[in-house]
Structures are given as C-alpha cells and as structure tokens.
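Visitor: The following comprises the amino acid sequence and a computationally predicted model.
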Amino acid sequence: MELLVRYLDRSNSICSVSTQDIIKEDTLRDDLKYYFMSPCEKYRARGQKPWKLVVQILKIVMITTQLILFGLNNQLVVSYKEENMMALKNLFLKDYSGVDEDDYSVAVYNQQQVYDSLFFVLDQYSQLGRLSVGPISYAEDEEGKLLPLILCKEYYKRGTLDPSDEAFNIDSELETVCMSHDPKTANQWKTQNSSFFDLDFYRLVDIRATFQLKGINLQTVRSRELPDCYSFYVTITFDNQCHSGKVKIFLDIDAQSCACRDWKISGTAQKNTHYLLVFDAFVILVCLTSAVLCTRSIILAVRLLQRFSRVFHENYNHKVCEDDQKEFLNGWYVLVIVSDLLAIVGSILKMEIQAKSLTSYDVCSIFLGTSTLFVWAGVIRYLEYFQKYNVLILTMTAAFPKVLRFCCCAGMIYLGYTFCGWIVLGPYHEKVNSILVCGEALRLEK
C-alpha cells in the first residue's frame, strides 16, 4: 500500500519520461485517486451519482421486509406442526400429562398398563373422526381406500429366562410380526388378532404403531394466504429395549406439507398472493441490478490494476506487490454478489411456496436468512468512509487472524473437556444416557 501511495503522490518531473507518458500517468493517477474515493467524494469530483449505494439501501429495505413477511408465515407453519404434535399426543397416549418426561412422552411399569395403553391407541384411532376437534382425518391411497394402522412387535426369536437361578438362554436374532388395523373393522380387531397380543415381555423389544393422517392448515387464511395440506406420518413406540421394568412410550410425527389437489377459496387470500409474487419479482430485479453493478465494478477494478501494473513495470521496472494488488480487489463487492445470488434463489423458492408448487420452507429460510445477514454485513463497507468507524474496522481486520488462532486453541481445550465430561458424568444424566442407549441399539441393528 505504501508503494501505491508514493506513486499517487509522485511528481511528474522526470526527464526520462516523454510528454505522452506523463499525460498517460496523470490520467492513471486521476483514475486511481477516483477509484479509492467515497461515493460522496466521487459525486463532488465528477458528478457521478452513487447508484450502487442507492440500490444497496433499497435492497436492504426490501429484503428485510421480504424476510419478515416470510418469517411470519413460517411461524404459522411451525406452530401448526407443534400444536398438532401436542394434540395427537393427547389423543393417542393414555394418561398423557402434557409435559414430556425427558425424551419420552409416557412411561408405564406393569403389564396391564402396557395393554391398556396399546388398546387405547387402537380405540382412539378407530374413533378419530368423533374425537378430533381439528381438520384432520384418515389418509387414503390412490384408489380411495383408507390406509390402515400397522402394528408391529419386535422380540427375540426364542429364549428362556430365570432370574432366581441367574440363568438365561436367549437367541439374539430379532423377529418382527405385524398386523394391520382398518378403522372400518374396529369391532373385530381384538377377536381376530388375539394371539398377537399375547406378549412375552422378557422377549419383547418394542412395539410400533404407525399410521398416516391428513390435515389442512386453515390458520393461514387469516393471513390472507392459501392453506397448505399436510400428511402426518405418526409412529408410536413402546420401548422395552432396556428390560428394566419401565416401558417408555414415544410419539413421533413426520409432517410433510403439500399443495392441496382440489381447493376453492373466496375473499382476498388469492389477491394477496398475487401482490406478494409481484413484490418478490421486484426484489429479484433489484438484486440482479445490484449484482450487475458490483460485477461491473470488479471488472473495472481489474482493468485498472492491469493498467497500473503495466505502466509501473514499463516506466519504473518494478512489479506491483501483492498487498497493493489486493487493494484493487474489493471483498465487499464479492460479499454483495453472494448475498444477491442467495436472495434471488430464496425469492424464487418463496414464490414457488406461495404458488403452492413447493413446500421447502426450511431451505427457503436458509437462503433468505443468509442473504439478509450478508446484506446487513455489507453495510459495514460504507462505514469505512467515516473516520471514527474506520478505526474500529481496521482494528477488527488486524485482530481477526489472532482471534481465529485463539479460538482454535480454546476449541481444543473445550473438546477435551467435552469428551472427558461425556465419559465421566454422561452416563449419570438421563438425556445423555438415552443417547447412549439409542446409539447402542442402532449399532446392534446394523
């Protein structure tokens, strides 16, 4: 950088340089000084309007507004899934208290409680249409038939156990037996499958009840948006892997949203969707403009660097050092271009979601959130033109490598502490212990 400053301040009184070369150098010096000016200085020097600054300010406002609108809609989606989880737990889990005990929902401790809880799931499933207060129902296949509940029990193939004599004979190979339960045959499932419910608890590993439900998120109508249809893949697990006399009952839901096949809605929801699509299209246009302007600035900077390097080498027989070359490559422009690309992709995904062609809320959130972060971080570039802020930015830039080295050293100590605490104290913590048990179960299954 010192070499570049000396060149800008260098006088033209050099005898060995021709008049034409002096004019060329003067032009190059003017261009170099102009390149390193702030937008306000450029406007005062040549009357160039700061279009990039105007576009960046407009982009910040629009992308932030877009993110807020999408975040409010995504919040409705998340709350709908969470409340359905609570509703289904209250519907299908007997004696559910409303507060999960650690990682599981309910625990039972004797055989009669296991049977009661299992039969309760089947009875509630048969009466779902009369019990649920939400817009939820059984799922159907392509032919219009109701999808049944599938109940599977997994147990050791054979074995004998006598704790009093401290003797056992267990075949570690697991067997799985399944049955299906149709809501229309609710009165027959106990009599037709009585042998299935003859459980040998000392051999029983787990029981899984899986079924699929359909629902519609109508709350988005209040926000003047089209509702989404959902498929809920519900799994209820009676976990007896530990064989400790405590059977844990889990209820897990995999909720997948999709576009409703047949819908009709009156009011302003569809009109509001059109307005949002137009707004997103305008955001894409602004981001494209910003990306084009920043790309143009990078190209001009590279050409200016080539001119400077060529003149400096021809007239002074010196090569521009790497530090001076880096001054021409503005990293802020790269950051802005990356944020523009992320915002464009996120806006396209948002438009597809609003048009109900996609339901990738999480992916869209990543693109929009990251682009907004980069856009706001890019504002720091304009703070460099103020002396007080520039000192802070220079200090942070100089200290950043040392901070990274400190984080690496602290990270090594933290990892060592984490592994030590995990093996020494982890088995005595319920959540860590459940993770260890699940990991061991997965290893045995493989």
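Guide: Received the coordinates, thanks. Residues are numbered from 1 along each chain as shown.
Visitor: contacts, neighbours, all on C-alpha from now
Guide: Will do.
Visitor: Can you show me the strands along this protein?
Guide: Assigned strands in the chain, in chain order: 106-108, 136-138, 149-156, 159-162, 167-170, 174-181, 204-217, 228-239, 247-258 (criterion: DSSP state E).
Visitor: Now stretch 145-162: buried residues?
Guide: Across stretch 145-162, burial judged by 16 or more other C-alpha atoms under 10 Å covers 146, 147, 148, 149, 150, 151, 152, 153, 154, 155, 156.
Visitor: now what about it, what contacts it?
Guide: The contact list for stretch 145-162 (C-alpha atoms under 8 Å, 6 or more residues apart in numbering) reads 138-141, 167-183, 202-212.
Visitor: Please name the residues that touch residue 12.
Guide: Residues in contact with residue 12, defined by C-alpha under 8 Å, 6+ apart, are residue 22.
Visitor: cool, and residue 217?
Guide: Residue 217 sits next to 77, 80, 227, 228, 229, 230 when contact means C-alpha under 8 Å, 6+ apart.
Visitor: same thing but 10 Å
Guide: 76-77, 80-81, 134-136, 226-230, 257 (C-alpha atoms under 10 Å, 6 or more residues apart in numbering).
Visitor: Presented hereafter is structure B, for comparison with structure A:
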Amino acid sequence: MSNITPEHYCANLDCDSDDDYDNNNDKEGYNEMNTVDNKQQASDKCNVINPNSVVVNQRRQKMASDYPSTNQLGLDKTMNDNITNQRKSYNHVNNTATSTTEEISFTGVPTSSSQPSASSSSSQLSPMSAFNEDRMRRKLQFFFMNPIEKWQARRKFPYKFVVQLIKIVLLTMQLCLFAHSRYIHVNYTWDNRVSFSHLFLRGWDDTSEVESYPAAKGPFALYFQDEFYDTIDYAVAGYKNLSRSIGSYSYPTQDNTMPPLKLCIHHYEEGEIYGFNESYTFNPIINVICTNLTSNLTDSRTYLADKGIDIKFSAFVQATLDFSIKTVNLKAAGPIAPPDCYQFDIEILFDNSDHDGQMLLSLDAEPIRLQCHGDALYKTDTAIDRALRSLLNGFVILICVASFSLCTRALYRARLLQKQTDTFFRVTYGTPLSSDDCWQFVNFWYIMIICNDILLILGSILKEQIERENFFNDQWDICSVFLGVGNMLVWFGVLRYFSFFKTYNVVILTLKQSAPKILRFLLCALMIYAGFTFCGWLVLAPYHIKFRSLATTSECLFSLINGDDMFATFSIMSTKSQLLWWFSRIYLYSFIGLFIYVVISLFIAVIMDAYDTIKKFYKDGFPNSELKRFIGQMHPNDFSSGIFRTYADEEEQQSIWDTMKTVCYLCCGLKRKENPGPTGYETLVTS
C-alpha cells in the first residue's frame, strides 16, 4: 500500500469508471466525475486524495476552526488515516473481485442469498461504505426532524413556520374586512329587493318576505287573466311614481326622466287546447315578442292590442318586465370609507311554464356597483381606504407566493431524497424501499398549504377587482368561496405544529389511522343510504313535502340520522293512500333504527379502535419499518453536537435567498456563476 501514490490512485479512477463506481456507494460522486469536461477538472477532483492537496488543507482549517480544542497533530493524523482507509477500500475492491460468494463486497451487499439487516450491516461494510451509510442516516434523520429540532441541529431558521404565522394574521384581517363588506352588500341588496317587491308587485304582503319551513302560505301566483294585466299596470304605475317612495331611488337616465319599461312575452308558436274532446294543436317552437311600455300607459290590455300583440294563455310560457333604478348606500360609509353607488336591474317574471293554472310571480334585482361622483370631502379619504386595502391584498398575495415557493421546494427536495434513499437501499442492501416508506417522504401538510395558497391568491385578486369596482355580481360569491376555503385550510394547517406535541398528536394520529377504515365503511353505508333515498323519493314524493325531490329526500334522511325533526316527518305524511301511509311508517322506522342504532355505532367503534391502537403504540412503541430501523434512535446530545452541520450538503445549506436567486436565474434564462468550492463528491470524500 505504501508504494501506491495519489497519482496512481487517480489514474485508476479515470480508467475504471463504471464498475468501480458502481461498487462504490457514492452515486453523487460518480455522476459528478462523469460530467468532468477536461483532465484539469479531473485532476482537481483527484487532488482530494493527496494529503498535501489544497482541498485537504482547507478541510483541516475548517475542522480546526469548528473544533478548536483538537490539536493539529491529532487532526493531521485523523485526516491521513481517513485518506489511507479510503485508499485501502478502493484496492480492496480490486483485490477481491474474484472472491467467493460468501464474502462481503465493497458496498456491503453480501453476494449470497442472505441479506443483512440495516441495523447490523455497519460492521460488515468497508470504511467508505460505512461512511456513506452514516452520512445517509444523518440526512434522513435531519429530514424527519420538526422545525425546533432542525434549529437545534443546524441552526436552520424555520422559514415555513414563520411564513404560516404571518399568513394567518394577514388572512384573518383580510377575511374580516371582506366578510363585513360582503354582509353590507348582500343585506343591502336583499332589503332593496323586498322594497321593490312592495313597490312593483301587486298583492305582495309581509308573509312572503319570511322564508319558513314548511311555508306559511302557498306560492305567490296569478290565477286570472285580468290579474296578469293588472300586475303590469301596477308595476308601470309604481315605476312612474318612483319619487313618492321612501327610498332615494332615481331613474338611470342622465336627466332623471323615466325611461320605457321592456316587456318580453315567450309563447309557443302554436298551442290550442280543446279539453272537451281531448284534442289539441301544438308547435313546440318558442317565439319571443318584446315591446316598450311608456309612462303614459294606463291599460296594458288595450295597449298590447293596439300593438297587435294578442296573448293566448294556452300557448303562453313566460313573460319578463325589465327596468333599472339607481341609488346610493349611505350606510356603507365610514371614517375613511365612502358610500356605495348601485344600479339595480329589476326583472319581474311571470312563469307559466308548468301550465297548471298557476302563473308564478317573482321579482329579482341584480345589483351593479357604480363609481360614485359624490362629496369632494371623501376624495382623499377614499384614496387612503383603497390604498390600505390594496396594500393588504398585496401583502397576502406576496406571503402566499412565498409560502407556495417554500412548500414546493420542500416537496421537490423530499422527492430527490426519496430517490436517493431508494438507490442507496438498492445498492447497499439489495432491496428497494417499500411503498409505505416511500410515502413517508410525501408531506400532505405541504400539499394542503399549496392548495390554500392557490385559492387565496385567486381570491385576493378577485377581492382587489371588487374593491376597485371592476366586477360582476357573481364575483362576490366566487371570491368568498376562494377566501373562505383557503382560510379554512390555513387554520387546518396549524394542526401540523400541534402534532409536534404528544398530547395533541393523538387526535391527528387517530384520524390518520382510522381514515382508510372509515372510507371503506362509508362506502358500504353509502350503498344502503342510496337505496333508502331512491326508494323514498319514488314512493313518497307525491304525498310528502320532504320527499318532493332527490335532494330534499337526501337532506330529510340525513336529518333523521341526527335526530332532527322526526315527529314532523311522520306527521306530515298524507293520509290519502292508506297503503303508502303504512309503507311510510315501515320505511321510516327501518331507516332510523338501522342507521342510528347500527351504522352510527359501528362508525364510532371504528374510530375508537383506531384510538385504542394509537394509545397502545404510545405505550409499547410504534411499529418500525425498514426505513425507521435504518434511521434509528437519536441521542438528545446529537442535536447540539454539530454533526448535522458537518454532514450538510451544499444544497441543504442554501438559504431561502439562495433559492430565490436560483429561481430568478432560471426564469430569466441566465447562467449562474459556478461555485468554486468543493463539489458534492469532494465533500463526500473529504468528510
């Protein structure tokens, strides 16, 4: 061994590229050596074996600065012994290539059929392979640490934790402001809709304003032809006398003059019914006739006849009466918030599509927010209010982008480590990672955070458009869904940090343990529930108000499972058919007894079984997979020993700012300056 020089060792590395590096457990170094462009770079990498090389001297200086208590003589001896062992390991591979099948190769994989376990293989590995195994173990131990342990081990600042805390504060502020604005908007539009119903709908009363279940009265409808024309005349007269109303309403014209109302009639091209001899003439093509109703209208029947419009109610499908009103909401004004200006597009609908003798009458008011040109005193305050809201929206978008980037980078690094670990297990132990061990590298908390970041970014963009008064009415609903679901997932993500404590982690582990069984159980219960739902809808729909549609049937049965409104469900059933009355009793008793006393009890038992299992694991220990046995247990002193800083790769030592610079370089298509420091292979050899 003393006759082998560093130059001869490097020559062997250059000549035997594939076989020797496959036997070597350092795949990272192997890949880097294959990408060497010229002999000068190859010789620089081989200098690491020379005890007097620049790289080794730099390593001595680093270790001396990290451990000042170590004397220089002992340090040199340690470095030289390490290099000597590496040389011996390489020559050991070449000398034992034709050994028997019972010997252990350089990588520590036995050539016989019996494979050593991960926990007992260290004593059978060569010095280089033992070093690689210890390095991989430290990387995995650091990967599965929580943020507090990572701070103790490597002084790694918990960026993701801090970002989530800031995001919760900003999102809660944003959500409160948006919820307040949305409530004012929705409540104001609903109150105006009620006012318009009193002003423009003939026969409207207060009982129709309250949505009760069951309904206190029947549908608001017309039953005579004269009522149809009288309702049109009443709406035109109410629009003409708009200035007499209590509300501050105006016409949508510039000079505040009354514009014409637009009446559109939808009817079949041909529809005659002769009930006395059970015959009819029918053409399903629907024609639309529209006309304007001016302010001098007094009798709509005569007015339409003069226009040549003859309404045949046997062919009548529906009619709409459209007009607009402008107003200002002073209630929305605050210390720095100005009033809101609206235009309401009102539509009165006469619905005769069922042809059952009832022409349903309804009014809908679509609000459109307008740019106010009001008091000059509010101009400066309005600018401040909009600037503050826009600033908050910008901060939320910025913090969500940062959270998205951090979690995406963490998932990407976890994927790389999973592939590296799988390769290590294949080469070292001759077996790949199991599917359960592979899933250990997937952090579903990060996936949930990425989802809520996307929702919150979209919701914040819509909120900014709404506050800039550049929006449609339905954007209030879309924005509220995005912000609401995103904020809900953000608060769910806080559970991840509670899981670091044993007391709170029991709940999370119980849900995780019972989730597969719960899904299988619910799938079976869903089949029974679907059978009862379709049966109740088909049989009881004509005789029970709660079974009129498939949706209401499902809602009724779900309420019965939770013990809600049972007596009313039994008593509302019609007694017109004695057969169906008895069927309803058998049907309801069977469903309630089966789901309340059997299905729900089994559901609770599944969760309690998972809870007992978790408690047993805490008492007797959790089951260990091959990956967990390889990682092993950590001593509390390991966190502060500095060993994890020693084993850190260059990529792991990158800060968030380095990552952002890398992303900027990739986005701009620029070539980043190469780091003149040691590569991953040199770090592996010189460590």
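Guide: Cool, got the structure. Source: prediction; values computed, not measured.
Visitor: hey, where'd the helices end up in the stretch 301-446 of structure 1?
Guide: Using DSSP state H, counting those that start in this stretch, the helices of the stretch 301-446 of structure 1 run over 322-328, 331-354, 361-378, 380-383, 387-424, 430-445.
Visitor: Deepest in the core, which of these is it.
Guide: Each of these was scored by mean neighbour count; the highest is helix 331-354, a mean of 21, by mean count of other C-alpha atoms under 10 Å.
Visitor: Now, of the contacts of stretch 145-162 of structure 1, which are buried?
Guide: Neighbour-count burial within the contacts of stretch 145-162 of structure 1 applies to 138-139, 180-183, 202-212; the criterion is 16+ other C-alpha under 10 Å.
Visitor: Please pull up the equivalent of residue 144 of structure 2 in structure 1.
Guide: Using TM-score structural alignment, the partner of residue 144 of structure 2 in structure 1 is residue 36.
Visitor: Tell me the counterpart of residue 458 of structure 2 in structure 1.
Guide: Per TM-score structural alignment, residue 458 of structure 2 is aligned with residue 345.
Visitor: Give me the spatial nearest neighbour of its match, chain neighbours excluded.
Guide: What sits nearest to residue 345 of structure 1 in space, not counting adjacent residues and going by C-alpha to C-alpha, 6 or more residues apart in numbering, is residue 367, at 6.9 Å.
Visitor: Contact partners for the counterpart of residue 96 of structure 1 in structure 2?
Guide: Using TM-score structural alignment as the criterion, residue 96 of structure 1 maps onto residue 204 of structure 2. Counting by C-alpha under 10 Å, 6+ apart, residue 204 of structure 2 makes contact with 194, 197, 198, 220, 361.
Visitor: Could you turn the buried ones of those residues into a PyMOL selection?
Guide: A single PyMOL command selects the buried members of these (16+ other C-alpha under 10 Å):
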select buried, resi 194+197+198+361
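Visitor: Which member of the contacts of residue 204 of structure 2 is positioned nearest residue 226 of structure 2?
Guide: residue 361 (14.2 Å; C-alpha to C-alpha).
Visitor: hang on, that closest one packs against residue 221?
Guide: Yes. Contact criterion C-alpha atoms under 10 Å: residue 361 of structure 2 and residue 221 qualify, at 5.2 Å.
Visitor: shared neighbours of those two, anything?
Guide: Both residue 361 of structure 2 and residue 221 are contacted by 228, 350, 351, 352, under the criterion C-alpha under 10 Å, 6+ apart.
Visitor: isn't the first one right next to residue 222, touching?
Guide: Think residue 228 of structure 2. Yes. Between residue 228 of structure 2 and residue 222 a contact is recorded at 6.8 Å, counting by C-alpha under 10 Å.
Visitor: For these two, list the residues in contact with both.
Guide: 350, 359, 361.
Visitor: Arrange those in TSV, one row each, with distance to residue 440 of structure 2 as further columns.
Guide: Shown next, in TSV, are those (distance: C-alpha to C-alpha, whole Å):
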residue	distance to residue 440 of structure 2
350	61
359	63
361	60
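Visitor: Which one of the residues you listed is nearest to residue 495 of structure 2?
Guide: residue 361 (50.4 Å).
Visitor: Leaving out chain neighbours, which residue sits closest to the corresponding residue of structure 1 for that closest one?
Guide: For residue 361 of structure 2, the aligned position in structure 1 is occupied by residue 249, per TM-score structural alignment. Distances taken as C-alpha to C-alpha, 6+ apart place residue 238 nearest to residue 249 of structure 1, at 4.6 Å, with adjacent residues excluded.
Visitor: OK, contacts around the corresponding residue of structure 2 for that neighbour?
Guide: Taking TM-score structural alignment, the alignment pairs residue 238 of structure 1 with residue 350 from structure 2. Residues in contact with residue 350 of structure 2 (C-alpha under 10 Å, 6+ apart) are 221-222, 228, 231, 265, 316-321, 358-363.
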